[in-house]
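> What follows is a predicted protein model with its sequence.
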Amino acid sequence: MPAPTLTRRQFAKALGAGALTAPLIVRHLFSAPPSRVLRHASFGASNMAWADLQAICSNPFVQLVAVAEVDRNRLGDVLAAFPDVKVYQDWRELLDQERDLDSVNVSTPDHQHAVMALAAMERGKHVYGQKPLAHDLHETRALTDYARRHPRLVTQMGIQIHSEKSYRTAVALIQSGAIGLIREVHTWSNKKWGDQGPPPPVGDPVPEGFDWDLWLGGCAERPFVGRDYYHPGNWRKRLDFGTGTFGDMGCHIFDPVFEGLALTAPLSVRSEGPAPDAWNWSTDAVIRYVFPGTRYTEAATIPITWYDGDQRPPAEIRALVAPANPPARASTATPARPADPRDEGSILIGTKGVLHLPHPEMPRLCPVEQFKDYLLPQVTGSHHWSDWAEACVGGAARPLAPFAYSGPLTETVLLGSVAVRFPQTTLRWNSARLRFENERAANAFVRRRYRRGWRLGSV
């Protein structure tokens, strides 16, 4: 059936304020025409899943065959746009019944990402997986390794700004040496995906049409709590289901730094913020990474610090990207914009200058007067979802954030989910062995346990 028309305003509304501010570029003029129809299914039908499937189905060669939605009360948008789509409540049944599928998007809470994605990949389906790629380090490595062993599978993680002009330009500036070799990096988000205290002691009735046990997946059984405590919105705050602010926004904001510097796995990670309690992630994180140096860094190692909630880089760092006066010309690199302490972004300090990358906007080079005549590299963005969809059907486009790239990025970010449990402790990381070398207790959080009846792979 034909895909619905997707306007910029509708798409931005579906993603939520601030999630996508760069222009939507829908690629319908292919350099090589698709060779076949892409028979697609969505795991999830609302919120991010609804945004993802709209973007994927904006391509005329995509046919939405089925959706799996654990909460039948959240099917309204999909059924209105795709009245003939097959609906399943259990995603496993969908995979068993719809054997002619070509691809899926996994756009559910974090704790379900890995089991869904790997089950689909084992059945030969291309996968578009939302960030973070998985809930823990072992799950992430499993998806990355499987994708590498099966290169015909087309994968992409949902870090859509990665493909847009703003982030592509930032990477080009870093790698061209615009600010010299990089000495240190500071990244931050003002979001607060955390909480304190236990859930209410008495559970609530499960809404009709919602399969709470299936929503839990491999996590331990517990009473359902209404008032949006878990579903549909606040699961990111809970240890078992989400990955905190760093798991959510870190995958976005750390992305151009990771790619621009051509980083590999960090050598160590250290949390100087509060620890989570027994149920919830904390906020106001300060997480310090040390990475091996690359050809884009000044020294043999490079420090990178993440801040969230009310934490920010030190005042002297923020002062390096103070507002410019007068504003730079429109044709130059750096429109005048302060490093607003309430916002999100990165500051990279180099030997020749400073790069400020407000998320998800165009980069600024500082001091502004020094770079007032510096022309930006000519970089174009692309449509993150269409690149993946076209590649699935043999088109010329290629995904820019396949699991081979986004898996190591996610591992780096999720090291923070372990570090925050051991405040003021420098954890030495051995990526090859997927373990911490100096803190045995930390290794208990590398791989989660699933409850009976659930496993990673061959579900």
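That came in fine, so what should we check first?
> alpha carbons only for contacts and neighbour counts from here, please
Fine.
> which other helices and strands contact the longest helix seen in the chain?
Taking DSSP state H as the criterion, the chain has its longest helix at helix 403-419. Judged by 3 or more C-alpha pairs under 8 Å, 6 or more residues apart in numbering; DSSP states H and E, the packing partners of helix 403-419 are helix 137-149, strand 155-157, helix 251-253, strand 268-271.
> ok, second structure coming up, stack it against the first:
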Amino acid sequence: MSNHFSRRSFLRQSTAAGIGLSALGLSRAHGAAAKGKLRVLSIGVMGTIGKADRTQIASHPDVEIVGLCDVDSVYLAEAAMDHPDAFTCKDYREAFEKYGDQFDAVIVSVPDHTHAPIILTAMANDKHVYGQKPLVQQLAELAMVGQALKAKPRLVTQLGNQRMAHPGRRAAVDILSKGLLGKTVEAYCWTNALGDNRYFNFNKVYKEAKVPDRLDYNLWLGPCQERPYYEDLAPEKFRSWWDFGTNGLGDWGCHLLDVILLSYNELTSPVSVKTDCAEPAGKIFHVNPCKSTLTYQVDSDRFAAKTFPLHYYDSDQTPSPEQMRIPEPVKGSNMTVVVCEGGTLVLQADGRLTVWRDGKKEQGLRLEGIPKKYAPLNHWHAWVDNCLGRDTPLLTPFADGIRITEPALLAVKATRFPGQELQWDYSKLAFPNHPEATKTLVRRTYREGFAPPRVG
């Protein structure tokens, strides 16, 4: 391991970066996990990301996949071929009630609307959790997870933003947290997630169909109210639907906003959000294109002003070169741009990093003041290592996942009231200047039997 990732170095750099103690994996394993292999239950075994999460975690030499849970019988059978000795079930509640003593940790790779119920069930049962992004689908669920973290400090958690392992993204955190480009002015992020027909229902198709024999649709609905089956909803196009997904802004937020939030611990919670779109989001579908501005209050000499605007766009909308203080347009989708008084950092989702200073472009990884080389880091294995009590950098535990998910959720929820600045108070889970937004945007009514348990 290089000097950059010695424990002392990581402690020092994490404090400077604002990553916080939660990212250090200081919570240590307990029970069977500390005695040998980590026994893992995989919930959502295939789908859009489930197979990747499961196989990556299973590739760790000290992991055993002991359980498989999925509402799709075909997916479950496919995964069982990889893990023939694992127990199988289609209802996550059965997994905890019947097999809870057989596993130590849980992978939650399911649609957005079921994240919180399953994650909180796992934490209530003292299981370490790897949870896919966005962390939750409702604003109130952020506080539920926060409360669970306080009640269960020994549990190791990890948000599914694997791109943070790229050297360029870790370098970006170093550059920003160390102030190598001077005081921070504002940031721009944008995604073209809506260009992916597999995961989005762009045309807002709303046609009833017969439930496939392979799918337990009642369990797939989970906390959401009963409704007819739509093939352009389940199992993979849920992201465009208001009750089930978080559209492009929510889907990509944790891959674009993470570097900013991990660099500045001063950015605790936005105080307002304003999202511009052509029409309000309806009761069924999200709306796009959208341009959102989230405002943070800051009192730090690392920022150029007392407020920090974070602009977040979808549908490949991009700011002008003048806004980014660079001489030419930025080409590329899924980008993070941070404007500082001494230069502009431009980062692609895959870690390609450039810096503009004095009108000239530089290779970000060659910038003076950051390590010449970043040690390889396996995002999934880091979670396993920490569950087993090993000192491996864990870059996005749920404590940071809450801060990263919050602005993404606010941006997309505010599409119900386009062009209106909604003041936000996380401590009260309310929009103080907009009672209707508080009533309609913060929480859902859970279907009986599927509500997240209270933890702590």
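Sure thing, it's come through. The shown structure was predicted, so the numbers you read here are calculated from the model rather than taken from an experiment.
> Quick TM-score on the pair, please.
TM-score of the superposed chains, computed with TM-score structural alignment, normalised by the length of the second structure, equals 0.85; 407 aligned residues with a C-alpha RMSD of 2.1 Å.
> thinking again about what came up before, redo the helices and strands packed on helix 403-419 of the first structure as CSV? Include mean neighbour count.
Shown next, in CSV, are these (neighbours: other C-alpha atoms under 10 Å):
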stretch, mean neighbour count
helix 137-149, 19
strand 155-157, 29
helix 251-253, 26
strand 268-271, 24
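> re earlier: mean deviation (superposed) between the longest helix of the first structure and the second structure, please.
Helix 403-419 of the first structure: mean distance to aligned residues in the second structure after superposition is 1.5 Å, counting by mean C-alpha distance after the TM-score superposition for the first structure.
> Where does that helix end up in the second structure?
Counting by TM-score structural alignment, helix 403-419 of the first structure falls onto residues 398-414 of the second structure.
> show me what contacts Ile404 of the second structure?
Neighbour list for Ile404 of the second structure: Gly253, Cys254, Leu257, Asp258, Leu261 [criterion: C-alpha atoms under 8 Å, 6 or more residues apart in numbering].
> ok, now with 10 Å
Residues near Ile404 of the second structure by C-alpha atoms under 10 Å, 6 or more residues apart in numbering: 133-135, 159, 253-262, 267-269, 396, 398.
> Apply the buried test to the residues you listed and list what passes.
Listed as buried from the contacts of Ile404 of the second structure are 133-135, 159, 253-262, 267-269, 396, 398; burial here means 16 or more other C-alpha atoms under 10 Å.
> Excluding chain neighbours, what is closest to the equivalent of Trp215 of the first structure over in the second structure?
With TM-score structural alignment as the criterion, Trp215 of the first structure lines up with Trp220 in the second structure. Closest residue in space to Trp220 of the second structure, ignoring its immediate chain neighbours: Val71 at 6.3 Å, by C-alpha to C-alpha, 6 or more residues apart in numbering.
> which position in the first structure aligns with the one you found?
Using TM-score structural alignment, the equivalent of Val71 of the second structure in the first structure is Val70.
> and that match, what is it in contact with?
Val70 of the first structure neighbours (C-alpha under 10 Å, 6+ apart): 43-45, 88-91, 108, 209-215.
> Most neighbours out of those, which is it?
Counting neighbours by other C-alpha atoms under 10 Å, the top entry in the contacts of Val70 of the first structure is Phe43, with 29 neighbours.
> wait, isn't that residue in contact with Ala119?
No - shown here, Phe43 of the first structure and Ala119 do not form a contact pair, counting by C-alpha atoms under 10 Å, at 11.9 Å.
> Find the residues that touch each one of the two.
Trp91, Arg92.
> Kindly provide the distance from the match of Val71 of the second structure to His113 of the first structure.
14 Å (C-alpha to C-alpha, to the nearest Å).
> swap in His126 of the first structure?
14 Å.
> okay but Gly36 of the second structure is in contact with Val384, surely?
No - with contact defined as C-alpha under 10 Å, Gly36 of the second structure and Val384 do not form a contacting pair (11.8 Å).
> the more surrounded of the two?
The neighbour count for Gly36 of the second structure versus Val384, taken as other C-alpha under 10 Å, is higher for Val384 (31 against 11).
> Now which residue in the first structure aligns to the more buried one?
Counting by TM-score structural alignment, the partner of Val384 of the second structure is Ala389.
> I'd like the distance between its match and Asp77 of the first structure.
According to C-alpha to C-alpha, Ala389 of the first structure and Asp77 of the first structure sit 22 Å apart.
> Tell me where the stretch 151-300 of the second structure has helices.
Secondary structure of the stretch 151-300 of the second structure (DSSP state H, counting those that start in this stretch): helices located at 167-177, 217-221, 247-256, 258-263.
> so which of the contacts of Val70 of the first structure comes closest to Pro367 of the first structure?
Thr108 (42.1 Å; C-alpha to C-alpha).
> residues in contact with Arg163 of the second structure?
Arg169, Arg170, Cys254, His255, Leu256, Asp258, Ala349, Asp350, Gly351, His379.
> if we go to the first structure, which of those residues are intact?
Retained in the first structure (both residues aligned by TM-score structural alignment, their matches' C-alpha atoms under 10 Å) from the contacts of Arg163 of the second structure: Arg169, Arg170, His255, Leu256, Asp258, Ala349, Asp350, Gly351, His379.
> Could you find the counterpart of the fifth one in the first structure?
Just to be clear, that refers to Asp258 of the second structure. Match for Asp258 of the second structure (TM-score structural alignment): Asp255.
> same deal with the second one?
Mapped onto the first structure by TM-score structural alignment, Arg170 of the second structure lines up with Arg168.
> Surely that match and Leu376 touch.
No - contact between Arg168 of the first structure and Leu376 fails when scored by C-alpha under 10 Å: they sit 11.1 Å apart.
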